[in-house]
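S.K.: Okay, predicted coordinates and the sequence, questions at the end:
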Amino acid sequence: MAVMVPRLPEVRLVKTRQRGWVNPYAGLEAFDYARHAPSPEISAFVSHFWVVTWTDLAEPYEQRIVSHPTVNMTISHDFHRIAGVIRGGFSYTMLGSGRALGTRFRPGGFRPFLGGSVSQLTGRFVEIGEMFGAAGVSLVERVQAESDARAAVALVDGFLRSLGPERDPLVEEAAALVELAENDVSVTRVDELAVRSGRSVRSLQRLFRDYVGIGPKWVIRRFRLHEAAERVYEGLDLATLAAELGYTDQAHLTRDFTAAVGMPPAAYARLGSDKA
């Protein structure tokens, strides 16, 4: 008999398209950010394309990201690589003028392109040419040479369509479960997500490692840290937040928060108050 997990009211006070960005409002003053939808043929695999452009930055600007459980493919003039799930935070420094074009795959969505477990990419960066050979090298060159952002996005979209990824129902299942973990803040434990999925804990763990690239415990905790960052930034009480997000105490949340965001919650809250 299935155990019914009590559901708390969903709380979502901040809904930004920049979830996971550290100090997002400062970032949007330093560079432009745009999203582009994928074509219908690859929308089962790709969440969206994103384009970051910056112009005449006289001083270096570093944007830190609290990573998502997704694979990203990024092409800029500095690098052109595929990033598996990054367990910690990471950052990118911009100076002068430039553009970065990224493809965020849906959780599980890169597996049909990889042809194997996504966990082999976790914590790694792989050159696009290494992954896709001469066709990948050509894609990078064409995207770098294309000055129009929409046309560059179309090049990447067309390239991915040309690879002919096959639909996989497990991609859909993995993506739906990751979305559930993100959007329902009452999900704080793996066994709760397992009950909601209809799978055993072990089966859920296998699905996540094979398709998402990392286990469900990390995924749940990472989304709760995203939630914490947004709500601390808006000035909410940390002790109450720790209890709501499933942490045993405030100190545990503070440790996780500092490791991912790069500063303790109190310092991050001051950034939020400075924007007011």
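M.R.: In hand now; what should we look at?
S.K.: rest of the way, CA atoms for contacts and neighbours
M.R.: Will do.
S.K.: in stretch 216-228, what's buried?
M.R.: 216-217, 219-228 (16 or more other Cα atoms under 10 Å).
S.K.: What lies in contact with that stretch?
M.R.: 12, 19-20, 66-69, 178, 181-182, 185, 187-190, 204-205, 208, 241, 245, 256-257 (Cα atoms under 8 Å, 6 or more residues apart in numbering).
S.K.: Below is structure B, check it against A:
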Amino acid sequence: MRSTVYQRDNVAAWDVARPERASRVAGVTMAGFGVRSLTALRMVPHPALTMILEFGAGQPIVDDAAGGQQRGSLVAGLGFGFGGAVLARGENVVCVQVRLSPLIARAVLGASPADLQGAVVSVDDLWGREASRIRERLGEVSSWEERFALTDALLARRNEAASAVDAEVAWAWRRILTGRGLVRVDSLAAEVGWSRKRLWSRFRSQLGMQPKLAAKLVRFDHAVHRLVAGEGAARVAADGGYADQSHLHRDVVAFTGVTPTTVAGEPWLTVDDTAWPATKHPPKARHERLGDR
């Protein structure tokens, strides 16, 4: 299925493609993008690693907060873009974008999520000649379904040599996801039968982020998608586990560098409803309010 998403200026069109079937690899979702002109797209933190496999006439360029720059196919770590100072640009960019669960990232990428937190690296640096081969093959086929199938086969093959995450760490991550970040993170260790120090250490070393920050990221992700859907900040704050609207405002600014009003129009988020329709974020009926624990 294909559709077109326009940026806020209604000038640069994004061609967006979605796979007809889910990936064979649990923890992988994909979308295809064709972008004629991309200027200063703010990258918004997301509770998954982001991999971009480009194969078009142009290359995506990512400028980070420290003045660094990355071109071409890349991988961005969990929560990459924190603070809103990471911008993407490019002309005539065509790519497959993969969202990768941190539970399978080490196996698929060959690098620990902990080494990628807050960073973006070249796929060439991670995969060597295999990165060039997949780029060539993606450019040789004529349909998005073939491109998705090629990408999925590659990820499935790499995932076969899985470097397993501890079952307790995986459970804690899934608990944070299913709870939409609204979990008492101090109780996670007790629930898996580990000490707090052990869980925090293993979680950080294997997934690249401490449980408390992971929960804040997941909660933020659900909140901003509700803002994008047009819900009011006061309602989102009340339903999203924030102490009040000011608390939501502070979190959004911390993660994105802009206010809730502005973030609702960010193209990186507004495209999600088209590119990743299976990951919509409907509000939950009830939950407890957590504040900043």
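M.R.: That came through fine. For clarity, every value in this text was computed on a predicted model and none was experimentally measured.
S.K.: Give me the TM-score for these two chains.
M.R.: Overlay of the two chains. TM-score (TM-score structural alignment, normalised by the length of the first structure): 0.69; 239 aligned residues with a Cα RMSD of 3.4 Å.
S.K.: quick one on the thing from earlier: so of the contacts of stretch 216-228 of the first structure, which ones are in strands?
M.R.: residue 66 (DSSP state E).
S.K.: Which members of the contacts of stretch 216-228 of the first structure are positioned in helices?
M.R.: Counting by DSSP state H, these place 178, 181-182, 190, 204-205, 241, 256-257 in helices.
S.K.: circling back to that earlier point, quick check, nearest of the buried residues of stretch 216-228 of the first structure to residue 106 of the first structure?
M.R.: Nearest to residue 106 of the first structure among those, counting by Cα to Cα, is residue 219 at 13.6 Å.
S.K.: By neighbours, which of the ones in helices among the contacts of stretch 216-228 of the first structure wins?
M.R.: Highest neighbour count within these: residue 181, with 25 neighbours (other Cα atoms under 10 Å).
S.K.: what's the most distant pair in the buried residues of stretch 216-228 of the first structure?
M.R.: Greatest spatial distance in these: 216 and 228, 18.2 Å, computed using Cα to Cα.
S.K.: Residue in the second structure paired with residue 148 of the first structure?
M.R.: Taking TM-score structural alignment, residue 148 of the first structure has residue 143 as its aligned residue in the second structure.
S.K.: can you tell me how far its match sits from residue 17 of the second structure?
M.R.: Between residue 143 of the second structure and residue 17 of the second structure the distance is 10 Å, computed by Cα to Cα, to the nearest Å.
S.K.: Looking at the two now, which is surrounded by more residues?
M.R.: Taking neighbours as other Cα under 10 Å, residue 143 of the second structure and residue 17 compare with residue 17 leading, 23 against 11.
S.K.: what do we get in the first structure for the more buried one?
M.R.: Under the alignment (TM-score structural alignment), residue 17 of the second structure maps onto residue 34.
S.K.: Report the contact partners of that match.
M.R.: Contacts of residue 34 of the first structure by Cα under 8 Å, 6+ apart are 50-52.
S.K.: what about it, which helix or strand?
M.R.: Element membership for residue 34 of the first structure, per DSSP states H and E: strand 32-36.
S.K.: Quick one: the helices in the second structure, in order.
M.R.: 102-109, 113-116, 123-127, 129-140, 144-159, 167-178, 185-192, 196-207, 211-228, 233-239, 245-256, 260-263, 267-270, 272-275.
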